[in-house]
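>>> predicted model and sequence below, questions to follow.
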Amino acid sequence: MAIADWLMIIAVLVGPIIAVQLTRYLDSQKEVNERKIIIFKTLMATRAYNISWAHVEALNRIDLEFDRNNKKEKAVIAAWKEYLDLLGNSSIGAEQWTIKRIDLLVELLYKMSQVLNYDFDKTHIKNSSYAPRVHGITEDEQIALRRGLLEVLEGKRQIPISFSNLESSKK
């Protein structure tokens, strides 16, 4: 047998193995990228609702999905760390904290958009979300109701009861 014949046999035997391994590698890379995109899309969709469960979960997944060894992704992790540091900081006044929180979230989303090849600028990220006022009002009312109910259950508040039309019911 000639060398060409041996090379043909090796190619026939090894070719499918290489093709399968290459396919598995490409599928794995696609899966990793998809998880990053899901995080980004969730954060973009919930950026006006930063206390939603989905938003918080997506933030907490950044460390799991973005690679510290990749230069662009390392910038995402650094932006996340800075944002996380602010989220746990109670020494800043509420108004200043809110302004800084928005700026740091915008920076984080901008860095993510660059890694994931989305064409968003910071102004678009900051100003292009829709959050109806009624959602905020509803959330505030739900918080007040929960607090009030807890105060009643803890004995700190009583439920006011009043009777009316007592005389008309006697007739």
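That came through, no problem.
>>> all contacts plus neighbour counts: C-alpha atoms, from now on.
Noted.
>>> would you map the helices across the chain?
Remark: helices assigned in the chain by DSSP state H are 3-45, 53-65, 71-87, 94-115, 122-127, 133-153, 166-170.
>>> and the angle from the third one to helix 94-115?
When you say that, I think you mean helix 71-87. Orientation check (axes from the mean of the first three to the mean of the last three C-alpha atoms, to 10 degrees): helix 71-87 against helix 94-115 gives 170 degrees.
>>> packing partners of helix 71-87?
Under the contact definition 3 or more C-alpha pairs under 8 Å, 6 or more residues apart in numbering; DSSP states H and E, helix 71-87 sits against helix 53-65, helix 94-115.
>>> try the fifth one
Packing partners of helix 122-127 (3+ C-alpha pairs under 8 Å, 6+ apart): helix 94-115.
>>> how near is the spatially most central residue of the chain to L26?
Centroid check for the chain by C-alpha atoms, centre = their mean gives A58 as the closest residue, at 2.9 Å. For A58, the distance to L26 (C-alpha to C-alpha, to the nearest Å) stands at 24 Å.
>>> what's the answer for Q96, then?
From Q96 to L26 the distance is 45 Å (C-alpha to C-alpha).
>>> below is an additional structure, to be compared with the one above:
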Amino acid sequence: MNESMQLTNLHTDWAVVWATLIGPIIGAFIALFITHLREDIVGKKEQRIRIFTTLMGTRSLPLEPEHVRAINMIEVVFYGKEKVIAPWKEYIKHLRTEQNDNNRAVWKENADKLLADLLFNMGNVIGYKIPALEIYRGGYHPGGWDVRQKLNNDVLLFMASLANGADRFPISVRMDNPEAPHQEGRNP
């Protein structure tokens, strides 16, 4: 009996040694795993919130580079969230349809509604309960931005037509009236 007690004590001693050596290592791995998992979850949520707030802030400015960048990031950051990915696909599909002067107003209205639906679903996934109608009707940008954007587009189109040879640069020549009295300091 004494011999079996010694064997049990020996096994117990070795178990204590192994637990003492391996326990902290396993604990460190578990802590690292939990930290990584938490950072991944928190980081993903922060990315989702950043994209959502960017799109909310630029929803009336769809041509802004930060708006376009945020739209393109949805596929990655909301991967696996079908409530977001499905309306995102519909919105992208609509954006790829052709618009012209005849359908521009209807096209824009549909794009705005699809974007509002997308933002509504994104908000629900990350915990914002903003009604879809508020998203659709919300947002502000000064009317002058539309004027500036139209002028910029007109200039770009004109420059492109000049470069392609489809248009000419309008030049007018003005002649001073030769019979007008000569002003001092000016060459005739």
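Yep, it's here. In this text, all values refer to a predicted model and were calculated from it rather than measured experimentally.
>>> sorry, back to before: trace the residue nearest to the centre of structure 1 over to structure 2, please.
With TM-score structural alignment as the criterion, the equivalent of A58 of structure 1 in structure 2 is A70.
>>> could you do N117 of structure 1 as well?
For N117 of structure 1, the residue aligned by TM-score structural alignment is G127.
>>> so what's the residue count around its match?
A count of neighbours around G127 of structure 2, defined by other C-alpha atoms under 10 Å, yields 10.
>>> how about L118 of structure 2?
Neighbours of L118 of structure 2 (other C-alpha under 10 Å): 25.
>>> residues contacting it?
84, 87-88, 91 (C-alpha atoms under 8 Å, 6 or more residues apart in numbering).
>>> what's it aligned with over in structure 1?
In structure 1, L118 of structure 2 lands on L108 (TM-score structural alignment).
>>> what's the most buried one of the helices and strands packed on helix 71-87 of structure 1?
The highest mean neighbour count among the helices and strands packed on helix 71-87 of structure 1, using mean count of other C-alpha atoms under 10 Å, belongs to helix 94-115: a mean of 18.
>>> that helix: average distance to aligned residues in structure 2?
Here the mean offset of helix 94-115 of structure 1 against structure 2 after fitting is 0.9 Å, by mean C-alpha distance after the TM-score superposition for structure 1.
>>> what is the burial count for L21 of structure 2?
Neighbours around L21 of structure 2, by other C-alpha under 10 Å: 11.
>>> what does the one 10 residues further on give?
For A31 of structure 2, the count of nearby residues is 12 (other C-alpha under 10 Å).
>>> any idea how far it is from P87 of structure 2?
From A31 of structure 2 across to P87 of structure 2, the span is 38 Å (C-alpha to C-alpha).
>>> what sits against L104 of structure 1?
Residues counted as contacts of L104 of structure 1 (C-alpha under 8 Å, 6+ apart) are 79, 82-83.
>>> export the residues you listed as JSON lines, with columns for distance to K122 of structure 1 and neighbour count.
Formatted as JSON lines, the contacts of L104 of structure 1 follow (distance: C-alpha to C-alpha, whole Å; neighbours: other C-alpha atoms under 10 Å):
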{"residue": "A79", "distance to K122 of structure 1": "14", "neighbour count": "21"}
{"residue": "E82", "distance to K122 of structure 1": "17", "neighbour count": "16"}
{"residue": "Y83", "distance to K122 of structure 1": "16", "neighbour count": "22"}
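>>> the residues you listed into CSV, with extra columns for distance to N33 of structure 1?
Formatted as CSV, the contacts of L104 of structure 1 follow (distance: C-alpha to C-alpha, whole Å):
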residue, distance to N33 of structure 1
A79, 19
E82, 23
Y83, 22
